[in-house]
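Peer 1: Got a predicted structure plus its sequence, pasted below:
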Amino acid sequence: MATAKTLFTTALLVGMAGVATAQVATAPRTPNSSATLNLPETVTVYGRPIPAIVKASAIVNGEVITQTDIDQRLALLAIANNQPIPKEEEERLRVQVLRNLIDETLQIQAAKQAEITVTQADIDRTVARVAEGVKRNPSQLADYLKQNGSSIRSIRRQIEGEIAWSRLQRQKIESQVSVGDDEVKAVIDRLNASKGTQEYRVGEIFLAATPANQAEVAANAQRIVAALRQGASFAGYARQFSEASTAAVGGDLGWVRPEQLPDQLSATLRAMGPGQLSQPIAIPGGFSILAVQDARKVLTADPRNAVLSLKQVSITFPAGTNAASADPLLQRFAASAQNIGGCGGADKVAADFKGDVVQSDNVRLRDLPPALQEMMLPMQVGQATRPFGSIEEGVRVLVICGRDEDQGANAPNPDAVFAQLQEERVNLRSRRYLRDLRRDAIIDYR
């Protein structure tokens, strides 16, 4: 029995045949140009059709980037963010991903021209580490990527680009960068002079811009900030979109003081705190987005380095509980936590509310979420936090059972200062080198 879909297809074919017959009846006869091929009247086609998605979107010095490449790399971004790409953002992100794939292709090509080889074994080792990080083996990772619209080939290509560019930087750039002992000493002297001032653990996404495309890049930067504020992964976006050399490490700049950065970034950073994200900041050559992951004072004992012994008391709610019906229980739970009577009282509170208790030792305060850090900085042993969490996933409090404070800070490390100075210079020269590669490339957009 024919299905509705089959009947519809048959009707469509019959209709098309009718139109073709009418056209033949009224048009003058012309010789059949395929007559010499002696083709059969009924054509049976074998093999798989060529996927429509495999079409060139750009050809970079003769190397093709397809729409499939773009879609699979876009899917990697969605996987990294653990959420689908909004429909209204897809086209813009495809354009950005294409630009990144072009840069990646240029980087791999430049490495090959410099006789730098990235072996399959090099890539295999990194793939194995990536798979281990998500508790899978490489085969399971490949299946997972395929199920989510990407491919192991796409992630292998990205890894190849990162390794090739890193090695090319070492050969072409790092070997040309020199940092003198006097420069290291000058930085250490400034650090000693600035003892007690604030420094920050910073992530950066840098988007290059020219006068011709500045407005477009600024709009893209605003969209990235909006996505990050909605919970997208900063490290994921940095790896895919940042044009700084720190993209490969998720945009991590390490610990920096405001005065080490350009004036525009310095002014913004001074006004930020842990967990905060900046608006796009216009700087020479493009736009930067900063994320502050942590803060501390230079060469000073940091209370966030305290090591805690904690007890967590958590309570849950039946499925479907709304805020109004949960509020009386939450109020009683908060009052009990405020008068918990130290860690010894945690078990009693848990029993009273049919909750659970988890003991956790050697927890660094700075490893906790920023909001909890701020809440717990002034707390004493035996005190509990205010309740936090959600009705759907459970509400909990943390009780401080023990606290070992930071005993002091180490003197500046000359090797670390040297490495940071070198990284800054390599980063700047890398941007210029990639700009030159773009300028000299033959790129055919399709």
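Peer 2: Sure thing, it's come through.
Peer 1: drop to CA atoms for contacts and neighbour counts, all remaining ones
Peer 2: Fine.
Peer 1: Report the buried residues of the helix or strand harbouring residue 218.
Peer 2: Following DSSP states H and E, one finds residue 218 within helix 214-229. Within helix 214-229, the residues that count as buried by 16 or more other CA atoms under 10 Å are 214, 217-218, 220-221, 223-225, 227-228.
Peer 1: And for stretch 129-145?
Peer 2: By 16+ other CA under 10 Å, the buried positions in stretch 129-145 come out as 130-131, 138, 141-142, 144-145.
Peer 1: For that stretch, give me every contacting residue.
Peer 2: 76, 127-128, 151-152 (CA atoms under 8 Å, 6 or more residues apart in numbering).
Peer 1: Could you do stretch 243-257 as well?
Peer 2: Everything outside stretch 243-257 that qualifies as a contact, by CA under 8 Å, 6+ apart, is 162, 198-208, 234-242, 427, 430-431.
Peer 1: Those in helices, which ones?
Peer 2: Among the contacts of stretch 243-257, the subset assigned to helices under DSSP state H consists of 162, 234-241, 427, 430-431.
Peer 1: of all the residues you listed, which two lie farthest apart?
Peer 2: Of all pairs drawn from the ones in helices among the contacts of stretch 243-257, the greatest distance, 21.7 Å, lies between 234 and 430 (CA to CA).
Peer 1: here comes the other one, which I'd like you to weigh against the first:
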Amino acid sequence: MRFRSSPLSTLCALALALAAVLPVFGSAAAQDILRIAAIVNDEVISAQDLDQRLDLAIAATGQPNNPELRRRLRDQVLRNLIDERLQMQEAGRMKIAATPEELDQAIRQLERQNNIPEGKFEEVVTRQGASIQALNQQLRAEIAWSKVIRRRVLPSIVITDEEVDLAIQQLKRDVGGTESLLAEILLLVDNPDQEEEARRNAVNIIEQLRSGAAFPAMARQFSNGSTATAGGDLGWVRAGTLPEEVERVVAKLSPGQISEPIRSTTGFHIVLVRERRQIRLGNPADATVAMKQITFPITPNTSRAEADATLSVARAVFDSVTGCDDLTRVARELQLKGGATDIPRQKVGDMPPRVRPIAADLEIGKLSPPVPSESGLSMYMVCERKETSQEPDRDRMRERLASARIEQGARRLLRDLRRDSVVEFR
């Protein structure tokens, strides 16, 4: 990315264009349009563009819209706007654009994701103080860029049968290990000059996440990764598939924890560990398990103090028990009614809906957190599990390998666009 002073011809052309529209606006709006935040290959990002995108980012994350937060987020929002202009310029060069039908489909999807009644999205966005025009611009850029990737990157992606075979062999070796359900915000760093700015932006984003901002919304607004439109969702990830620097940190995180900024050769990663589970080949619902259950009685007549004391005991049991024999001993010592109850061996898919996800994902000998049941707070442990024998799906594995290759190609393309661009900050 090169920097320069704007040529006189560009500024003159801009002034003439603005002179035609300024009478329509009030003086404050006119000043916002006249002020320039950045120029990207002679295309202007105005202060009004930046302010509207800040409004949208803050509304999406549910944080209070105050001057301090705007100051913290400004650099990253501007950086994303610059990338978006580069992407749209490349789409324009290739005569690619989002159709009205595609834009409408994207809005319907956002309505479903956010439990908004169909057709009410614009009303909700406006009520939250954001600009629907700014949102539409962002969605058009996402749609157009995805088309650019399909045309520029996808044709060069070739996944051989040998690569699929190797990936399946590795998956089989990993069976019995642990995989993590992850989400990520990625801030790319293309040259050393961007290092400190990207690190500072990552710290600011983490502060907002730990103050209550929703991770998917922050990822959508600030991540430079291809998973941004999916709220940063990386899906289930096994050891050995992430950059080494990221993997070392993620291995030490517990479910629900967010990492500090992690520097890799690509940029800064912010990773959320959502869940962990054992790696298995078959359908978890087809596995047969034997389980134990203990219950701490809590009724509507239980006082708040008694309930809090019971919950404290349940947490202590969760932290200390290892294995089904140990669970039986502890239940006897606590004189829990019924002790450690055996749940008959059965298929996970045949279990009650409340127990099914616990039986599917819980590691053998690990106690589940307390969950509400008819009798109070129940905790479960899988004592045995018999998996169904099933070969990994080759087509699905090929898709996973291709997705990773497409992500790498998209990053390279954006890096090249940045390298060849001329950007001036104001």
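Peer 2: Ah, there it is. Predicted model, so just to flag it, every value in this text is computed and none were measured.
Peer 1: quick one on the thing from earlier: want to throw the buried residues of helix 214-229 of the first structure into JSON lines with distance to residue 52 of the first structure?
Peer 2: Shown next, in JSON lines, are those (distance: CA to CA, whole Å):
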{"residue": "214", "distance to residue 52 of the first structure": "34"}
{"residue": "217", "distance to residue 52 of the first structure": "31"}
{"residue": "218", "distance to residue 52 of the first structure": "34"}
{"residue": "220", "distance to residue 52 of the first structure": "29"}
{"residue": "221", "distance to residue 52 of the first structure": "32"}
{"residue": "223", "distance to residue 52 of the first structure": "30"}
{"residue": "224", "distance to residue 52 of the first structure": "30"}
{"residue": "225", "distance to residue 52 of the first structure": "34"}
{"residue": "227", "distance to residue 52 of the first structure": "30"}
{"residue": "228", "distance to residue 52 of the first structure": "33"}
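Peer 1: Determine which two of those are furthest apart.
Peer 2: Greatest spatial distance among the buried residues of helix 214-229 of the first structure (CA to CA): 214 and 228, at 21.0 Å.
Peer 1: how far away is the aligned residue in the second structure for residue 168 of the first structure from residue 86 of the second structure?
Peer 2: Residue 168 of the first structure maps onto residue 148 in the second structure, with residues paired by TM-score structural alignment. According to CA to CA, to the nearest Å, residue 148 of the second structure and residue 86 of the second structure sit 12 Å apart.
Peer 1: try residue 157 of the second structure
Peer 2: Distance, residue 157 of the second structure to residue 86 of the second structure, by CA to CA: 23 Å.
Peer 1: More neighbours: those two, which one.
Peer 2: Here residue 157 of the second structure and residue 86 are compared on neighbour count by other CA atoms under 10 Å; more neighbours surround residue 86, at 21 against 13.
Peer 1: my guess is the more buried one meets residue 417, correct?
Peer 2: Yes. Contact status for residue 86 of the second structure versus residue 417: in contact at 6.6 Å, counting by CA atoms under 8 Å.
Peer 1: hang on, the earlier thing: how about the contacts made by the match of residue 168 of the first structure?
Peer 2: For residue 148 of the second structure, counting by CA under 8 Å, 6+ apart, the contacting residues are 90-91, 94, 96.
Peer 1: Now do the helices in the stretch 1-150 of the first structure.
Peer 2: Counting by DSSP state H, counting those that start in this stretch, the segments of the stretch 1-150 of the first structure that form helices are 4-26, 67-81, 87-113, 120-133, 138-147.
Peer 1: same thing with the stretch 301-446 of the first structure?
Peer 2: Assigned by DSSP H, counting those that start in this stretch, the helices in the stretch 301-446 of the first structure fall at 323-338, 346-352, 370-376, 414-440.
Peer 1: Let's have those helices in a markdown table, adding distance to residue 121 of the first structure and mean neighbour count.
Peer 2: Compiled in a markdown table, the helices of the stretch 301-446 of the first structure are given as follows (distance: least, CA to CA, whole Å; neighbours: other CA atoms under 10 Å):
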| stretch | distance to residue 121 of the first structure | mean neighbour count |
| --- | --- | --- |
| helix 323-338 | 54 | 14 |
| helix 346-352 | 52 | 17 |
| helix 370-376 | 40 | 15 |
| helix 414-440 | 26 | 15 |
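Peer 1: so can I have TSV of those helices showing distance to residue 191 of the first structure?
Peer 2: Shown next, in TSV, are the helices of the stretch 301-446 of the first structure (distance: least, CA to CA, whole Å):
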stretch	distance to residue 191 of the first structure
helix 323-338	42
helix 346-352	44
helix 370-376	26
helix 414-440	10
